[in-house]
Every structure is written in C-alpha cells, then in structure tokens.
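Colleague: Please work out how this folds:
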Amino acid sequence: MDFKDYYKILGVEPTADDKAIKASYRKLARKYHPDVSKEAGAEEKFKEANEAYEVLKSPEKRAEYDELRKYGQQGRPFQPPPGWQSRAGAGAGAGGFGGEDMGDFSDFFSSIFGGRAQQGGRARSTGRRGQDVEMELAIFLEETLATESKQVSFKVPQYNPAGQRMADITKTLNVKIPAGVVDGERIRLKGQGAPGVAGGENGDLYLIIRLAPHPQFDVEGHDLIITVPLAPWEAALGAKVAVPTLTGKINLTIRPDSQTGQRLRVKGNGLLDKKGQRGDLYAQIKVVMPSSTDEATKALWQALADKAAFDPRAQWSK
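Modeller: Next comes the predicted model:
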C-alpha cells in the first residue's frame, strides 16, 4: 500500500484554505470526468481527486491526515504508525463532483479512515470515550536522527463497566519519533489512552517532546551550535581541529587570524526538519588562554606584545 499525498493530488499547498481546495478539486474533476475526458488514465485521476477532496474538505479528517502525513511520502510504501485508530471514520458525503460515485476508495484511505465513504454518516457509540493520557518524553538529540523506534512505558487509567476507577495498568509501546520534532511538540497516538466505557472509543496518548540538554550542543531551530575552544596561537596561525557532531567527528579548518565569537558553518550536520532534511552545525570560536604560565612563557608573551604593538581598544580613542 502506497502513501497518498492528497495535497499534491489536488495541486495545493498544505496551508491552503477550504476555498482553494474546493476550487482546485472542481477544476480537476471537470478535467478528468470520464464523461468528457479523453486523456489516458482520466478515470483513475478522477477517483484520486475525489478521494483527496473527501479527506481535505472535512476539518476532522484533514486534521487527522495532517498528523499522519508526517510518516509518509507520495508513492512510497506506507504503514500506519502503531496504535493508529481514526477518529474521523469513513465520514459522510461520498461521490465527489456532481454526486458521482466512482467506486471504492483506495486501500490507503480504507486503512486510515475505515473504508469507503458512505451517505448518512457513521453510527456513534453510546458509550463513554476513554480518558486521554499525557506524558513528557525526554529524547536525546542523537535519537532525533535515529530510524529505530523508541520504547515508551506509561500508566493507563482503567474503569469497570459502571465507570468506577480501577487500578492503573502499565502499557509499553514502540514509538517512531517523527522527523523534525522540536522541544515542546505534542504528538498524538490514537487509541493508546484509557479504554472506553460501555463500548466507547479509546482515549489518546499525547507525548510532549522534551529535548534533553546536550553537554556540547545548543539548539537553534534545526541548527546546532558548538563552542570550539582555541589556543591563542591556533586562532592566530590557523589550525585543523577535530570537532564532534551527532554522528561522529569532522576535521574543521580554522583560518589564521580567527576571532572569538566567529561562527563557521558546517552544512547538513544539524537536526532533521519536517521534510527529513538536516539543518546546519555552527562552530563558534572561543579563544582560551592557558590556565597558568611560568616565567619563561610570560617572557615570550611580553616579547610578542612588544613585537606586535597591537592595541585592541584603539577604536575607543576615535
């Protein structure tokens, strides 16, 4: 089953409003309607446009799809993340342009929203929905680049059929951290909260992402900042310095006459963004003096000062 990017199918941006989505859908539906179009594959394109509009015209379905879109790319094999359970359901109002029904929606649609759209909406459970669970999830910067799932354990409240509180249980899930997560972001895992009462749907699990402080890197958006200490002679003469990154060390060239506070950009060694592309690493230079010197070293510093005749505060007198 391949992932379907409904925004690309309709030719709109993910930020498009309802008016733009409807206009684009109508344009495609007229173009590919089987009664008028002679283009090859028109019927299939008409079906795709119908399906895309069925999802994006509904605020509830669109909100769920936007969350799911983090996990897939157009035309690539796709599996819903663990615990995915659509709250929108199949929804109402099938048929698309002119009320036509071009047959069942795709396997992708069915796996996410529970089958083809049907007239008249869906039956609603008379039971009570389960309680949502919220927890903070601390992750290391290195884990944001990992492809492996992260094991998460949390307490889930339990209720008997009469709605009375019972002892909590501990639930464990393997969670794939989506690319581009930032500190404080909320990730919803559908149906992984408390079970519903009397047939009601399960609550959801909300993970609040907390990026653990790193001993070497500061975070600015999807970029990383690392302070690179240099001896005075390294800054003056230039040097090759081994600098750590999240995936190993790189050799950084320090040019002669470098200054404290100067930043050197190392492209593509930052954090992932929502599109799966990495930000940059900025190496910020900091000139550091030796902690102690003997008399012979002090004499060399004095000779250097006399030779250089350099006044770093000369601009104050201007």
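
Colleague: C-alpha from now on. contacts and neighbour counts both.
Modeller: Fine.

Colleague: Spatially, what comes nearest to the most centrally placed residue in the chain if we skip its sequence neighbours?
Modeller: In the chain, the centroid-proximal residue (Cα atoms, centre = their mean) is residue 180; its distance is 3.2 Å. Nearest residue to residue 180, sequence neighbours excluded (Cα to Cα, 6 or more residues apart in numbering): residue 273, at 3.8 Å.

Colleague: wait, doesn't that neighbour sit right on residue 181?
Modeller: Yes - between residue 273 and residue 181 there is a contact at 7.4 Å, judged by Cα atoms under 8 Å.

Colleague: How many residues are close by residue 53?
Modeller: Residues near residue 53, counting by other Cα atoms under 10 Å, number 24.

Colleague: Okay, it and residue 23: tell me how far apart.
Modeller: 10 Å (Cα to Cα, to the nearest Å).

Colleague: So which residues of the stretch 51-200 of the chain form strands?
Modeller: Assigned by DSSP state E, counting those that start in this stretch, the stretch 51-200 of the chain shows strands spanning 133-139, 150-159, 165-175, 186-189.

Colleague: got a list of what the residue nearest to residue 180 touches?
Modeller: For residue 273, the contacting residues are 179-181, 222, 279, by Cα atoms under 8 Å, 6 or more residues apart in numbering.

Colleague: try it again with 7 Å
Modeller: Residues near residue 273 by Cα atoms under 7 Å, 6 or more residues apart in numbering: 179-180, 222.

Colleague: Let me have those in a markdown table, adding distance to residue 32 as columns.
Modeller: Output for the contacts of residue 273, formatted as a markdown table (distance: Cα to Cα, whole Å):
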| residue | distance to residue 32 |
| --- | --- |
| 179 | 35 |
| 180 | 36 |
| 222 | 41 |
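
Colleague: let's see this one next to it:
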Amino acid sequence: MAADRRDFYEILGVARTATPEEIQRAYRTLARRNHPDVNKEPGAEDRFKDVTEAYDVLSDPKSRRKYDRFGSRWRQVPDDIDERAGARQRASAGAGPPGQGAGFGGRGGRGGLGEEVDLEDLLGSIFGGGQGRGGDRFGRGPVPGADTEAEITISVEDAYHGGRRRVTLPGGPGGRTREYEVTIPPGVTEGQRIRLAGQGSGGARGGPAGDLYLVVHIAPHPRYKLSGRDINVETPVTPWEAELGATVPIETPGGTLRVDIPPGTSSGRRLRLRGRGLPNPRGTPGDLYAEVRIMVPPKPSDAERRLFEELATVSSYNPRGDR
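Modeller: Model (predicted):
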C-alpha cells in the first residue's frame, strides 16, 4: 500500500514516543478531514487510506512493536520471530570458532535473547528466500505464509444489516486487483476485523497461505452517528410537539420507529430506545438515542405568525434567566 513507502508516525503527524491516546486523536482528526465521503479533493481518498493503515498498525501494540523493529518489512516478520531467532541461535551455538558468539550480525534488529538479528538472513530461511548463513537445516519443512491486512469502508446500513458484498483490493500477483465475496456480519463495528482464511501471503515449501484480515471502517452518515454499537439520530420536532408532547416517527437503519416526546422537552434532550442500536450476535445490542431538535416554521403563515406574537405577549418564560 502507499503508506508502506512512508513512515507511519509521519503520516499521523505524531512522535515515535506518542501514547495510544495521542495516536487515536491524530487518526480521528485526519480521518474526518480526508474521508472520501466528506473531502472530494484529489488525493483525499489516498490520504485517508494511508492514515487508516498507519492507525491500524500503530494502535495495535504487537504490530507497533514489530513496525518499530523492522520498519516497512514488518508484515513479512512472523509473530514468533523471537522464538525462531532463539531456536536458530541455539542450533548454531558452538558452530563458530572458539570464543565467537552466536549473534546474527547487526542489520535487522534485536532478537528476543538480547542478540542482534540479521533480518535478511532470518527472513531468508523462514520464507524460503535462500539458505542464508545458517544453511538449509534452518529452513526445512513447510512454512506458513504471513497474515495480511486491508481496509474496507461500509455504510451504517451495511453495518446494521450485514450481508454479502464483493470487495476489490489491490496488490495481487503482477499488481492485479483481487476480488472477494465477503460476508459482513450484522452489527459489525468500527475497527472490527473480518477474517478470510487462506487469502493472505503464500506459504513456502508447500506451507499453507496466511489469512487476510479486512479492517472495517464505517463511513460518516448524514443522519446517524455511531458510538460503538449505539446510534444517535437527530429527531426534529415542532415547538408545540416539544411543549405539549407527541409521538413522532424517526428513521433508523432498522426501519421506521415511533418515539414518545415527553411534554416540556427541550432541544438537545436524548431519548433512549433500548436495544435499537447495532445488533450484537454475541451479546447485548446497542441502544438508539433520539436527540431532539426543535424546529420552527421557516416561512410561517399569517395565522402562525399571529399565534407566535400572541405567545410572545402572554408568556413570561425566560430561558436565559437573569443572565
């Protein structure tokens, strides 16, 4: 991906010592600014993808540690590299001249046993790229392929209902795109990963391919705002509905619902509809919050204007108090 050619910390505009909270704040700011549904400028979509990839890597402690050690080649490094390095070190112990340690040189990064790891040599034996200095005895047998990640963006409605979707991703052999039929589970949330078994990097010496993980991002919606599984919906009401109370319809991802507006409701009040948020196949669904917005007639009729003028004359209510 494009972000592999740049430093992930540079993409997010944070220091390498940034805390998880700082990384998350930077991502939210840049993602909102560059989301293709919001920013139509040329290059905004590519910047959004770069920002998303950088956040996916740096927000996960395990992948961040690997990225800090191995840079843009971190995806090639298996999760158990420290164990493999230790096994390789133990296997080669005593093979060198008397008094010579069993380290692997200084090109790649530090191993789990405090020794320098030659990443080129170690990856060569792990992924079948050559025998390296350790010889074939360190690379025999099938080697599973590495897991890979990609991002997909779906709508709030897709997140609510789930279903089948065809996804096209770049990066196939020879630069060709790849297409997948993906099952999106109902109630999928922002950042959740969908696993496609066997669709990652190919294995070596007959080893199985790794898995492909699709990181889900939910596009901004003009009506719905998500917070985890909870959904917030702006609900417009008239002044008399807010004052006298009413039952009004609201549109939700699950269809039209009716919500009771209590008498004397002010703008900004949130009315909770329990269990009407995003579904949760493994637990409690989210809630839906109808946030009241009092709307006045933009072009009142003569009769409406007279009634408002009469109300202004007879009412002593002052929402500002003595301020």
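
Colleague: how do the contacts of residue 273 of structure 1 look in structure 2, which are kept?
Modeller: When you map the contacts of residue 273 of structure 1 onto structure 2 and apply both residues aligned by TM-score structural alignment, their matches' Cα atoms under 7 Å, the shared contacts are residue 180.

Colleague: so the residue nearest to the centre of structure 1 touches residue 274, yeah?
Modeller: Yes - contact criterion Cα atoms under 7 Å: residue 180 of structure 1 and residue 274 qualify, at 4.3 Å.

Colleague: where's the spatially closest residue to residue 176 of structure 2 that is not a sequence neighbour relative to residue 26 of structure 2, distance?
Modeller: Among residues not flanking residue 176 of structure 2 along the chain, residue 170 sits closest, at 6.4 Å (Cα to Cα, 6+ apart). Separation of residue 170 of structure 2 from residue 26 of structure 2 (Cα to Cα): 26 Å.

Colleague: Who has more neighbours out of these two?
Modeller: residue 26 (17 against 12).

Colleague: The helix or strand hosting the more buried one maps to which residues in structure 1?
Modeller: Taking DSSP states H and E as the definition, residue 26 of structure 2 sits inside helix 20-34. Mapping helix 20-34 of structure 2 onto structure 1 (TM-score structural alignment) gives no aligned residues.

Colleague: which helices and strands does that helix pack with?
Modeller: helix 44-58 (3 or more Cα pairs under 7 Å, 6 or more residues apart in numbering; DSSP states H and E).

Colleague: start and end residues in structure 1 for the helix it packs on, please.
Modeller: No residues of structure 1 are matched to helix 44-58 of structure 2 when aligned by TM-score structural alignment.

Colleague: Next, the angle from that helix to strand 148-154.
Modeller: Counting by axes from the mean of the first three to the mean of the last three Cα atoms, to 10 degrees, helix 44-58 of structure 2 lies at 130 degrees to strand 148-154.

Colleague: Quick one: list the elements packing against helix 44-58 of structure 2.
Modeller: Using 3+ Cα pairs under 7 Å, 6+ apart, helix 44-58 of structure 2 is in contact with helix 8-12, helix 20-34, helix 61-70.

Colleague: winner for burial among those?
Modeller: helix 8-12 (a mean of 20; mean count of other Cα atoms under 10 Å).

Colleague: Endpoints of stretch 173-184 of structure 1, how far apart?
Modeller: One end of stretch 173-184 of structure 1 sits 20 Å from the other (Cα to Cα).

Colleague: One more: stretch 198-213 of structure 1?
Modeller: This stretch, stretch 198-213 of structure 1, spans 44 Å end to end (Cα to Cα).

Colleague: what's the answer for stretch 299-316 of structure 1, then?
Modeller: End to end - Cα to Cα - stretch 299-316 of structure 1 spans 28 Å.

Colleague: where along the stretch 101-250 of structure 1 do the helices fall?
Modeller: For the stretch 101-250 of structure 1, the helices defined by DSSP state H, counting those that start in this stretch cover 107-113, 232-237.

Colleague: Now render those as a markdown table, adding distance to residue 185 of structure 1 and mean neighbour count.
Modeller: Below are these laid out as a markdown table (distance: least, Cα to Cα, whole Å; neighbours: other Cα atoms under 10 Å):
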| stretch | distance to residue 185 of structure 1 | mean neighbour count |
| --- | --- | --- |
| helix 107-113 | 23 | 18 |
| helix 232-237 | 40 | 16 |
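
Colleague: right, and those - which one's nearest residue 46 of structure 1?
Modeller: helix 107-113 (15.2 Å; Cα to Cα).

Colleague: I'd like to know which elements that closest one is packed against.
Modeller: Secondary elements touching helix 107-113 of structure 1 (3+ Cα pairs under 7 Å, 6+ apart): none.

Colleague: what range in structure 2 matches it?
Modeller: So helix 107-113 of structure 1 is aligned with nothing, judged by TM-score structural alignment.

Colleague: In stretch 146-166 of structure 2, which residues are buried?
Modeller: Across stretch 146-166 of structure 2, burial judged by 16 or more other Cα atoms under 10 Å covers 146-154, 156-162.

Colleague: So what touches that stretch?
Modeller: Contacts of stretch 146-166 of structure 2 (Cα under 7 Å, 6+ apart): 76, 78, 179-189, 200-201, 210-219, 221, 253, 278-279.

Colleague: repeat that with 6 Å
Modeller: 180-188, 200-201, 210-219, 253, 278 (Cα atoms under 6 Å, 6 or more residues apart in numbering).

Colleague: And the buried ones among those residues, selectable in PyMOL?
Modeller: Filtering these down to the buried ones (16+ other Cα under 10 Å) takes a single PyMOL command:
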select buried, resi 184+185+186+187+188+200+201+210+211+212+213+214+215+216+217+218+219+253+278
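
Colleague: can you tell me which two in the buried residues of stretch 146-166 of structure 2 are farthest apart?
Modeller: Among the buried residues of stretch 146-166 of structure 2, 146 and 157 lie farthest apart (Cα to Cα), at 32.6 Å.

Colleague: Could you say which helix or strand holds the equivalent of residue 310 of structure 2 over in structure 1?
Modeller: In structure 1, residue 310 of structure 2 lines up with residue 303, judged by TM-score structural alignment. With elements taken from DSSP H and E, the one containing residue 303 of structure 1 is helix 295-308.

Colleague: show me the residues around residue 233 of structure 2 that make contact.
Modeller: Per Cα under 6 Å, 6+ apart, neighbours of residue 233 of structure 2: 224, 290-291.
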